[in-house]
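Trainee: mind folding the following:
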Amino acid sequence: MSPKIPKTMKALVLEEFGKPVQLKEIPVPKPRYNEVLIKIEYAPLNPMDLSFLKGSYSSVKKLPVTPGFEGSGTVVASGGGLYGWSLIGKRVAVYVQRSPHGCYAEYAVTNAFQCITVPETVSFENAASGLVNPLTVVMMHKKTLKKKAKAIISNPGASAVGRMIYRYFTANGIKVINIVRRQEQVDLLKKEENAEYVLNSSDPNFQKDLNQLSKKLGATVSFDAVGGSLCAVILNNMPDGSSTYVYGNLSMKNSEASQNDLIFKHKKIKGFWLVDWMKKTSVLENYFLSKKLGSMYNNIMATSFARKYPLNQIEEACRFYLKNMTEGKILLSPSAIEISEINDKKINEQCAQQIQPRL
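Mentor: Below you'll find the predicted structure:
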């Protein structure tokens, strides 16, 4: 028996970029052909969400819109299509790429093929960040294999995606040099992830150590979400012919590279965007790739979370997240009535213990 779907729902609505979102009572959206309606349990705050709210993220979505690119929940209706119908009643992780009905609401709509089923052993919390970061990491690994790199550099290494990069690449036999900004982040990665190579960019010997280590390990690929001058510093201390792929801009400054590196040392700096990669792969390939991720949500692809917030406290949630990114991601929940802490210590310890070679 299908669950009863209300006529209206609570949702955050963005009417103007750079302005606060508003919690409103709006009609529950109806899925079109090949789309499904999901009752949302949790939705994370990602850097891409923050950029979208400010108007600095490339998207086809037009205002007004309910933000929230990913989340977790249960499929309660389908607009048609065999796969969409098969998902009804299933627990899923979702990615809302094009639909204006995002996950910061009680219900969201997305393409059925941007949902993956979640095993009963995986909580809705862990599944909430089950697509964007995990798929990004898998695509990064494919790029690394194509470049035949023996090791990579990850900046920032202590972020949610940085820790996924370390686990996934290590499990597949590729060394990772993790770049962080503070000593407590060095200690964190060594303790919780058993990371072997962690360099502090604030250390006076940082450039010398990076230069020696990248050459020793053959780190000819780096993935950078910080940008700014540090991007140039890292590329400058990599072997000749190396490539940096920029997938974010946490510093809010343009990524840099020296002419000497680009011209005479044949180094490259390129953008890396998951959406572009998804366009280049078939729907079927993306589907099977996504299905593969489900078994990793409790270990290699697990995400550390710090707090849960109700929808009406998104402004406070954004402020906390921007100041405490290393502590873990923030979850928004339509059913939450107050802020609550999340203790992920056990999850992090399990991740470090469960990394196994060659997935």
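Trainee: hey, let's count contacts and neighbours off CA atoms from now on
Mentor: Will do.
Trainee: neighbouring contacts of stretch 223-242?
Mentor: Residues outside stretch 223-242 that contact it (Cα atoms under 8 Å, 6 or more residues apart in numbering) are 152-156, 207-208, 210-211, 214-215, 218-222, 243-258, 261, 265-268.
Trainee: stretch 323-330 now?
Mentor: Against stretch 323-330 from outside (Cα under 8 Å, 6+ apart): 44-46, 158-160, 185, 303-309, 317, 321.
Trainee: how about those, which pair is most distant?
Mentor: 185 and 309 (25.0 Å; Cα to Cα).
Trainee: of those two, who's got more company?
Mentor: Each of residue 185 and residue 309 has its neighbours counted (other Cα atoms under 10 Å); residue 309 has more, 25 against 21.
Trainee: would you mind giving the secondary structure of that one?
Mentor: Here residue 309 is recorded as strand under DSSP: H, G, I helix; E, B strand; the rest coil.
Trainee: thought it was touching residue 340?
Mentor: Yes. Taking Cα atoms under 8 Å as the definition, residue 309 is a contact partner of residue 340 at 6.9 Å.
Trainee: to check against the first, give me the structure of this:
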Amino acid sequence: MQRLLRRARIPPVRTAPARTAPARTATVRTATVRTRSAAAGTAPLGLLYERHGEPAAVVQLKNLEVPKLGDCDVHVKMLAAPINPADINMIQGTYPLLSPLPAVGGNEGVGEVQEVGRRVAALKPGDWVIPADSGLGTWRTRGVFPEEMLLKVPSDIPVLCAATLSVNPCTAFRVLADFESLAPGDSVIQNAANSGVGQAVIQIARASGIKTINVVRDRPDLPKLVERLMGLGADHVVTEEMLRKPEMKYIFKSTPRPRLALNCVGGKSTTDMLRHLQPKGTMVTYGGMAKQPVMVPVVSHIPQSAFIFRDVRLRGFWMTQWRREHAQDREGVVAMMDALCQLIRGGQLTAPACTEVPLQDYRTALEASMKPFVSSKQILLL
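Mentor: Have a look, this model is predicted:
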């Protein structure tokens, strides 16, 4: 991991101390959204929601009005955009950051610059761009955005890699870099290993010589999933049930106990991973798929008493917060992106398993993205 950090010129610890969450839901800055009653095919299309609720009920495909290009604006033709859990939560109204309504869905994606305002210096027609922050509203065919809301990415990487670059790979990069100084031969344990972040963690760790112990839920197609994760570079893949069995000791004969645990689930899965963490190790929580609290043993059986006897550290991470705290560190953000793109070019980092869906079939994509045990990310082709 240090090799990647040196290449990216990013210090290993950049995350600010944990803060108390705000009592009220914040709003995000978005591009202006206007609808128009234009004939089919004459106006850009977007997936718009005017109220919060279940996506299938509130999201509609509508014609959008593209505002006039300002001096500092960029006209972008969107190419592809994924459906992420945060997108669903924003539509439902349950995410900590919400876009002003009406809003176009989507926080991630890639587009091609069509035209730039006269004061735009860093972008030109033909460049590929991704969102610099949440709330851009990427589920649209075209849009006009302020230059500061966009990041340039190379156009020589696969479009699906570019479309899924700004959330999961960046989260994986930061949680591997910012909390423990990992060296080749060290190990990491993570749950939700088949998620977008989990797949990126496996590949980035492998490129850095770090071993991964990957926890997944049991499922009918488990052998196929294990094969796919091993193909990405996973060293061990175990189910949540296997994680609790004494046979785990055999893994640690060839792999050191992890110094870092990555938690995207919560509940009992947290406790089970903590049992295998090294003393003074760190658990980073970046998601809560089980919608259950993080459970940490304080005093029980000595081997399981994480805080008192083993002095483990519990941290939290949110990529949106990291971006906002580093908004003025444009060079550092670009360096992280460059490091990830180098891995992509070298075949060491690929897009997660994806299902490509035409924009007109958005309801099918929304429904599929909310089903359990689905490891394929829905990508809207725009």
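Trainee: just give the nearest non-adjacent residue to the counterpart of residue 128 of structure 1 in structure 2, would you?
Mentor: Aligned by TM-score structural alignment, residue 128 of structure 1 pairs with residue 163 of structure 2. Take residue 163 of structure 2 and drop its neighbours on the chain: the residue closest to it by Cα to Cα, 6 or more residues apart in numbering is residue 109, 4.1 Å away.
Trainee: so where's the longest strand in structure 1?
Mentor: Scanning structure 1 for the strand with the most residues, using DSSP state E, yields strand 35-45.
Trainee: against which helices or strands is it packed?
Mentor: If you count contacts as 3 or more Cα pairs under 8 Å, 6 or more residues apart in numbering; DSSP states H and E, strand 35-45 of structure 1 packs onto strand 70-78, strand 107-111, helix 124-127, strand 329-333.
Trainee: centre of the chain to it, how far?
Mentor: Centroid displacement of strand 35-45 of structure 1 relative to its chain, using Cα atoms, centre = their mean, to the nearest Å, is 16 Å.
Trainee: again with stretch 175-189 of structure 1
Mentor: 19 Å.
Trainee: repeat for stretch 92-102 of structure 2
Mentor: For stretch 92-102 of structure 2, the distance to the chain centre is 18 Å (Cα atoms, centre = their mean).
Trainee: list the buried ones in it?
Mentor: Neighbour counts using 16 or more other Cα atoms under 10 Å place 92-93, 95-100 of stretch 92-102 of structure 2 among the buried residues.
Trainee: got it, and stretch 372-382 of structure 2?
Mentor: 375-382.
Trainee: quick one: which of those is nearest to residue 78 of structure 2?
Mentor: Closest to residue 78 of structure 2, out of all of the buried residues of stretch 372-382 of structure 2 and judged by Cα to Cα, is residue 382, at 5.9 Å.
Trainee: now do the contacts for that closest one.
Mentor: 78-81, 139-141, 358-359.
Trainee: quick check on those: which are buried?
Mentor: 78-81, 139-141, 359.
Trainee: now the contacts of stretch 223-242 of structure 1: which count as buried?
Mentor: For the contacts of stretch 223-242 of structure 1, buried by 16+ other Cα under 10 Å: 152-156, 207, 210-211, 214, 218-222, 243-249, 255, 257, 261, 267-268.
Trainee: by how much does the longest strand of structure 1 deviate from structure 2 on average?
Mentor: Taking mean Cα distance after the TM-score superposition for structure 1, the mean distance separating strand 35-45 of structure 1 from the aligned residues in structure 2 is 1.5 Å.
Trainee: what residues does that strand touch?
Mentor: By Cα under 8 Å, 6+ apart, the list of residues contacting strand 35-45 of structure 1 reads 29-31, 68, 70-80, 84, 103-112, 124-125, 128-129, 318, 321, 329-335.
Trainee: which of those residues are buried? Put it as a ChimeraX command.
Mentor: This is how ChimeraX selects the buried members of the contacts of strand 35-45 of structure 1, with burial counted by 16+ other Cα under 10 Å:
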select :29,30,31,68,70,71,72,73,74,75,76,77,78,79,80,84,103,104,105,106,107,108,109,110,111,112,124,125,128,129,318,321,329,330,331,332,333,334
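Trainee: good, wrapping up.
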